[in-house]
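# Could you look at this predicted model? Sequence included:
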Amino acid sequence: MNFNFHNDSIRGVLRSFGHEDAEVDNIETFVTFARLANGIFREMDTDLTKLGASQGRIIVLSLLHCHAPHRMTPSELAEKADVTRGTMTGLIDGLERDGMIERVAHESDGRMVTVGLKEAGRELLSKIVPYYTKLIRSCMSEFTPQDHKMMKGLLGKMKGGFERSLPKS
């Protein structure tokens, strides 16, 4: 995995269009963060594929595991996973086809279905959790408690700025 964090071309292009150094620093920091996140997720996706999983599938299985023994509706899953209902339908279809989850008619409204975790889904999660734990431990091994606190604060500021940039609905 090659991350070019010292990308002089970004700085050069921005300066050529008259951007101030502070703005260049903002963009360079953001691009560095985005490249790191993309690289991590790309590597994770490669590893998860080898285990027969994906980020989306793991999110669905994790949500169902955390809510067990209660079942969830597809719309509840979509909301909690922050994906569209169409995306969730595709994830549920694949997980059901692979025997990881099951759809059951809703207790009080037969027109609706609920989704529950099957043993195969629990088994997949039990293989994935150690992978995530090892990866995160490795990524964060150099952090002190103060680093964690500072990083959470900085990410909170970044999240707030991002949310303010979104159109008001």
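Done, it's in. Residues are numbered from 1 along each chain as shown.

# alpha carbons only for contacts and neighbour counts from here, please
Noted.

# for the helix or strand that contains Ala78, packing partners?
Element membership of Ala78, judged by DSSP states H and E, is helix 74-81. Where contact means 3 or more Cα pairs under 8 Å, 6 or more residues apart in numbering; DSSP states H and E, helix 74-81 is packed against helix 55-67, helix 85-97, strand 113-117.

# swap the cut-off to 7 Å and go again
helix 85-97 (3 or more Cα pairs under 7 Å, 6 or more residues apart in numbering; DSSP states H and E).

# Give me the next element, helix or strand, following the helix it packs on.
strand 101-105.

# Mind telling me which residue is nearest the centre of the chain?
Gln55 (6.6 Å; Cα atoms, centre = their mean).

# and Arg122, how many residues sit next to it?
17 (other Cα atoms under 10 Å).

# what's the helix or strand for it?
Counting by DSSP H and E, Arg122 is part of helix 119-139.

# And here is the other one:
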Amino acid sequence: MVTSRRLPNHQALTQLAQEYPELDISSVEACLTFLDTTAEVQQALDAHFARYNLSMGKFTLLIQLFVASDKGLTPSEFAERSGVTRATITGLLDGLEKEDLVKRQPYPQDRRKLTIVLTDKGREFISKMLPDHFCRTTDMMSNLNATEKKTFIELLGKLRNGTSAMRDV
């Protein structure tokens, strides 16, 4: 059994369960293990993106533009796809534009709007980065076989469906 480094271990949870009968030890342990693993994955990704002088946010925008091809995306589309505010997107775009990886241009049907596109430098940068990124992603997931990966995706979907329990009032 994997235990969290920062949060209560099995013995502590067992003691808490004596006082709080609604505490389901296996649910809490699963959640704590998930949180610890998520933190480690996030640290690994931060280190990986730092090699390229990127953050996860900047990478997300670059890959969205790379997939969108030449048509580009509006700041609103980025915000909606990324689940963040337009202000956050503006800050990320400012940094990417300063590095000449993206450029803002007038939206074809409405000059009050902007479209963001990759520059040639940005397209070349992401094209060179992706092979390493995909190899490292494959290596990170290599301890799971194909069936386990499919099950993992299904389990994460179920977990995502339960997140409203933490949000609901």
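Okay, I see it. None of these values were measured; they are calculated from a predicted model.

# re earlier: what mean distance separates the helix or strand that the helix holding Arg122 of the first structure is followed by from the matching residues in the second structure?
Following helix 119-139 of the first structure in sequence order, the next helix or strand is helix 145-165 (DSSP H and E). For helix 145-165 of the first structure, the mean deviation from the second structure after alignment is 1.9 Å (mean Cα distance after the TM-score superposition for the first structure).

# Tell me how far helix 145-165 of the first structure lies from the chain's centre.
Its chain's C-alpha centre and that of helix 145-165 of the first structure lie 17 Å apart, by Cα atoms, centre = their mean, to the nearest Å.

# Could you report the neighbour count for Leu45 of the second structure?
Neighbour tally, Leu45 of the second structure, other Cα under 10 Å: 16.

# can you tell me how far it sits from Arg112 of the second structure?
As for Leu45 of the second structure, its distance to Arg112 of the second structure is 36 Å (criterion: Cα to Cα, to the nearest Å).

# One more: Asp24 of the second structure?
54 Å.

# quick one, which of these two is more surrounded?
Neighbours were counted for Asp24 of the second structure and for Arg112 using other Cα under 10 Å; Asp24 has more, 12 against 8.

# Quick check: closest non-adjacent residue to that one.
In this structure, Asp24 of the second structure finds its nearest non-sequential neighbour in Ala17, 7.4 Å apart by Cα to Cα, 6 or more residues apart in numbering.

# Okay, and the one you found sits in which element?
Here Ala17 of the second structure is assigned to helix 10-19, by DSSP H and E.

# hey, which helix is longest across the second structure?
Secondary structure assigned by DSSP state H gives helix 25-50 as the longest helix of the second structure.

# so that helix corresponds to what in the first structure?
Aligning helix 25-50 of the second structure against the first structure (TM-score structural alignment) gives residues 24-49.

# Now the matching stretch on the second structure. Mean distance?
Stretch 24-49 of the first structure sits 1.3 Å off on average (mean Cα distance after the TM-score superposition for the first structure).

# Any buried residues in that stretch, and which?
Buried residues in stretch 24-49 of the first structure, counting neighbours by 16 or more other Cα atoms under 10 Å, are found at Val24, Glu28, Thr32, Arg35, Leu36, Met44, Leu48.

# How about stretch 82-97 of the first structure?
Met88, Leu91, Ile92, Leu95, Glu96.

# distance of the third one from Asn4 of the first structure?
Separation of Ile92 of the first structure from Asn4 of the first structure (Cα to Cα): 37 Å.

# Great, nothing more from me.
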